[in-house]
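got a sequence here, can you build the structure:
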Amino acid sequence: MRNARALLTPQGFEGVTATVRDNNPDMTEATAERIVTEALKFVVAAAQFPTVSVQPSRVVDEGWHALILHTRLYAKLCNGLGHFVNHVPERRGPERHDPHTLTRTVVLIEQAGYSVDIDLWTGPTKTLVGVAANCSHTPVPGGCGPINPGNCATHGGGK
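Predicted coordinates for the structure are as follows:
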């Protein structure tokens, strides 16, 4: 299995993990590291399979938000993966959750060569840990997600 943490320098990984912890003060360092690691795997899968609809779990989305806030690091990561993975936030809600897209995303992460920390890939009503992020990714007409280039003219904006 591949090591997702190796996609960033130790300092970069530490910085993104610190952002997750800053946004979630009661979270342990170990949990924040797990979340960032899964977010990296998600970005790899989204970049490697750009025509397939994917989405992060709410918990993993927290790590993705933190990655995006480190714009230079995120741009370098996506550049190295050969595809920029845009973020289009939508207000979250159980009615927008598509368990099939989440399952498909996990399968694609595994196809990309990573093991999945399955406890962090649950639906919105079964999260392992609460996170600050208050958005999701929904299909048209509610928004542009799940992340799929065919859903919108562009995937700009967001965090």
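
rest of the way, CA atoms for contacts and neighbours
Will do.

ok, and the closest non-adjacent residue to Arg91?
Nearest residue to Arg91, sequence neighbours excluded (C-alpha to C-alpha, 6 or more residues apart in numbering): Cys135, at 4.3 Å.

and that neighbour, what is it in contact with?
Applying C-alpha atoms under 8 Å, 6 or more residues apart in numbering, we find Cys135 in contact with Arg58, Pro89, Glu90, Arg91, Arg92.

now the second one, please; I'll put the structures next to each other:
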Amino acid sequence: MTIVEERPVIDAGTLVGVELRETIAADVRARYDHITAELACRGVGQLLAFLAAGAVSEQPLSPSPLVDDFWHAFILRTKAYADFCHDTFGKFVHHQPGFLDREEHGGGKGLRARTVDAIQAAGYTVDPEFWPELDIADCSQCHANCHNSPKHADASATSAG
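Presented below is the predicted three-dimensional model:
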């Protein structure tokens, strides 16, 4: 008989204190008026889950466009971001945008699928609404050429994604 012990899924939002979590959420909301307080709170959690998974991953990971917006907001709080990285990971987690070799890393969608897998493997909650291009959510929060984005080629042909 095999006993499978499931470990509880961790809300990565708890990796920072309430005040910092609210500050990052408020910074994102100040820039993007369509983001609700509830979505912003969840977004901070997804950002922190991404950072935690990336800090231990041997392969490159990539945030979704929406998670990247939260990362930018956190990075602008330079001291808080540097302290968080040092205290939580023992190192600074750099934001290095760029294009990785598609053959080697699978392109953006492949990287983000790997990221979601890494977040789950690290024991953190994955909120599907923050990873829309992976077809694990039905959302319209961003306009990053998702399946129901106004920028998507099929958006004019259909009324909903």
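
TM value for the aligned chains?
In this superposition the chains share a TM-score of 0.71, using TM-score structural alignment, normalised by the length of structure 1; 127 aligned residues with a C-alpha RMSD of 2.5 Å.

which one of the contacts of Cys135 of structure 1 is nearest Lys126 of structure 1?
Using C-alpha to C-alpha, Arg58 comes nearest to Lys126 of structure 1 of the contacts of Cys135 of structure 1, at 10.1 Å.

quick one: what's aligned to that closest one in structure 2?
If you follow Arg58 of structure 1 across to structure 2 using TM-score structural alignment, you land on Pro65.

next, find the distance separating that match from Asp11 of structure 2.
Distance, Pro65 of structure 2 to Asp11 of structure 2, by C-alpha to C-alpha, to the nearest Å: 20 Å.

I'd say Ser64 of structure 2 and Arg112 touch.
Yes - counting by C-alpha atoms under 8 Å, Arg112 is a contact partner of Ser64 of structure 2 at 6.7 Å.

higher neighbour count, those two?
With neighbours defined as other C-alpha atoms under 10 Å, Ser64 of structure 2 and Arg112 compare such that Ser64 has more, 24 against 20.

how close does the nearest residue to the more buried one once chain neighbours are set aside sit to Pro63 of structure 2?
Excluding the flanking residues, the one nearest Ser64 of structure 2 by C-alpha to C-alpha, 6+ apart is Trp131, at 5.9 Å. Distance, Trp131 of structure 2 to Pro63 of structure 2, by C-alpha to C-alpha: 8 Å.

list residues touching both of these two?
Arg112.

so which helix or strand takes in the spatially most central residue of structure 2?
Centroid-nearest residue in structure 2: Val67, 3.6 Å away (criterion: C-alpha atoms, centre = their mean). Element membership for Val67 of structure 2 (DSSP states H and E) is helix 65-75.
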